[in-house]
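[1] Structure here, sequence nowhere to be found:
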């Protein structure tokens, strides 16, 4: 595996295709995003990394300054911009109630999201997936990007209730399990393309991990 990483060392998705550089997601950098678990540009802890490399897939603590007036929702996008693919891998995609102020560790869990968090589909499954880069590929940068949306992505603001995928809303009369709404089934790139402008404010925080 180390040999494969070395062979692919110069192949990286790059930042140009990240959410941050998409024209419709550009906006004033009025927010500040921080974490108690790592500083911007510093290494991430193993507990925040993928299980297959010995981590626990625990999403890190995140906090942000108050969003601009008129913010209906916050959109969090976590991307690995160094993966040896054509585009960055989305490690987490979530909608957050602007009133939340911060996310405790583990709040981006697919099974037990934090209050006011609606976890959407990422590149692999749903919820937060920690760093697990190819051994020998060099440092990978995991960019946590927070966008303040004027218009809710799903057309309705969050009410602070965590989304667990088991809501009784829309349950068929025959008792069958309810189908997930289209937004919760959408691939992350497809969903990001539908984010309505304008972006009222945004911020980013980068963690690094290498094997």
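    That came through fine. Not measured: the values here are computed from a predicted model.
[2] okay, CA-based contacts and neighbour counts for the rest of this
    Noted.
[3] can you give me the strands for this structure?
    Under the criterion DSSP state E, the chain contains strands at 33-34, 42-43, 62-64, 73-80, 89-96, 102-103, 117-119, 140-149, 199-209.
[4] highest average neighbour count across those strands?
    Comparing these by mean neighbour count (mean count of other C-alpha atoms under 10 Å), strand 117-119 comes out on top with a mean of 28.
[5] helices or strands next to that one in the packing?
    Packing contacts for strand 117-119, counted by 3 or more C-alpha pairs under 8 Å, 6 or more residues apart in numbering; DSSP states H and E, involve strand 89-96.
[6] coming back round to it: could you export the strands of the chain as a markdown table, including distance to residue 6?
    Shown next, in a markdown table, are the strands of the chain (distance: least, C-alpha to C-alpha, whole Å):
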| stretch | distance to residue 6 |
| --- | --- |
| strand 33-34 | 32 |
| strand 42-43 | 20 |
| strand 62-64 | 33 |
| strand 73-80 | 18 |
| strand 89-96 | 19 |
| strand 102-103 | 36 |
| strand 117-119 | 34 |
| strand 140-149 | 13 |
| strand 199-209 | 16 |
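[7] wait, which of those is closest to residue 129?
    Counting by C-alpha to C-alpha, residue 129 lies closest to strand 89-96 out of the strands of the chain; the figure is 5.1 Å.
[8] Report all helices and strands that that closest one contacts.
    Going by 3+ C-alpha pairs under 8 Å, 6+ apart, strand 89-96 lies up against strand 73-80, strand 117-119.
[9] here's the one I want to compare it with:
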């Protein structure tokens, strides 16, 4: 049973515009369904964050934040699946599974995750309601004008997003989908 509600806009379209740069993945593609390995265990997935690689970001970039957000979640506020903060400028690729709560080392010294909307550190995979339409998962890399945001691991994703509004030089996004049938 598909929930009867309008498709929300892309949240990045509602923010002040910033330039884009190149974001690629060996695992996910714009508009294409994600493999179950990137879904949450509650829907039979492996909870592995996808491989992400980025390039061509602005010359003044001093650091990055990586996020995954589902604007289609039936919550009124979407659902944050992953917020990886303070990735050093020298890190331009994350291997598959780098979002595990214990693997922040893959993101470089000083990087950490804040709690997802699952209430846990690290990546939490896709888990839309069974039978609902395909949900969009916005994997974004935000190029920053600072080496680190002044936030702690106890910050909420919304608070990180608020801070991003003042420090994002450019943003690159891949928008795969996921659906649980039946």
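    Sure, I can see it. Because the structure is predicted, anything quoted here is derived from the model rather than measured.
[10] Residue 64 of structure 1 is nearest to which of the helices and strands packed on strand 89-96 of structure 1?
    strand 73-80 (10.6 Å).
[11] who's in contact with stretch 79-95 of structure 1?
    Applying C-alpha atoms under 8 Å, 6 or more residues apart in numbering, the external contacts of stretch 79-95 of structure 1 come out as 8, 11-15, 17-18, 73-78, 108, 117-124, 126-131, 133, 139-144, 188.
[12] quick one on the thing from earlier: any chance of TSV for the helices and strands packed on strand 89-96 of structure 1, columns distance to residue 95 of structure 1?
    Supplementary listing: those in TSV, determined by distance: least, C-alpha to C-alpha, whole Å:
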stretch	distance to residue 95 of structure 1
strand 73-80	5
strand 117-119	5
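[13] ranges for the helices of structure 1?
    In structure 1, the helices defined using DSSP state H lie at 2-7, 182-185, 188-192.
[14] Columns mean neighbour count and distance to residue 23 of structure 1 on top of those, output as JSON lines?
    Formatted as JSON lines, the helices of structure 1 follow (neighbours: other C-alpha atoms under 10 Å; distance: least, C-alpha to C-alpha, whole Å):
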{"stretch": "helix 2-7", "mean neighbour count": "14", "distance to residue 23 of structure 1": "32"}
{"stretch": "helix 182-185", "mean neighbour count": "14", "distance to residue 23 of structure 1": "21"}
{"stretch": "helix 188-192", "mean neighbour count": "17", "distance to residue 23 of structure 1": "11"}
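[15] Which among those helices is found nearest to residue 63 of structure 1?
    Nearest of the helices of structure 1 (C-alpha to C-alpha): helix 188-192, 22.1 Å.
[16] give me the stretch of structure 2 that the closest one matches.
    Using TM-score structural alignment, helix 188-192 of structure 1 lines up with residues 157-161 of structure 2.
[17] The matching stretch against structure 1, how far on average?
    When structure 1 is overlaid, stretch 157-161 of structure 2 sits 1.4 Å from its aligned residues on average, using mean C-alpha distance after the TM-score superposition for structure 1.
[18] Name the surrounding residues that touch that stretch.
    So stretch 157-161 of structure 2 is contacted by 80, 83, 114-116, 149, 151 (C-alpha under 8 Å, 6+ apart).
[19] let's see it at 7 Å
    80, 83, 114, 116 (C-alpha atoms under 7 Å, 6 or more residues apart in numbering).
[20] on that earlier part again, of the helices and strands packed on strand 89-96 of structure 1, which approaches residue 210 of structure 1 most closely?
    strand 73-80 (11.8 Å).
[21] Read off where that closest one ends up in structure 2.
    With TM-score structural alignment as the criterion, strand 73-80 of structure 1 aligns to 63-70.
[22] nearest residue to residue 37 of structure 2 other than its sequence neighbours?
    In space, and not counting its chain neighbours, residue 37 of structure 2 is closest to residue 46: 4.4 Å by C-alpha to C-alpha, 6 or more residues apart in numbering.
[23] how many neighbours does the aligned partner of that neighbour in structure 1 have?
    The alignment partner of residue 46 of structure 2 in structure 1, by TM-score structural alignment, is residue 56. Residue 56 of structure 1: 16 surrounding residues under other C-alpha atoms under 10 Å.
[24] next one: the one 5 residues further on
    By the criterion of other C-alpha under 10 Å, residue 61 of structure 1 has 18 neighbours.
[25] still on that earlier bit, distance of the match of residue 46 of structure 2 relative to residue 196 of structure 1?
    Going from residue 56 of structure 1 to residue 196 of structure 1 by C-alpha to C-alpha, to the nearest Å gives 34 Å.
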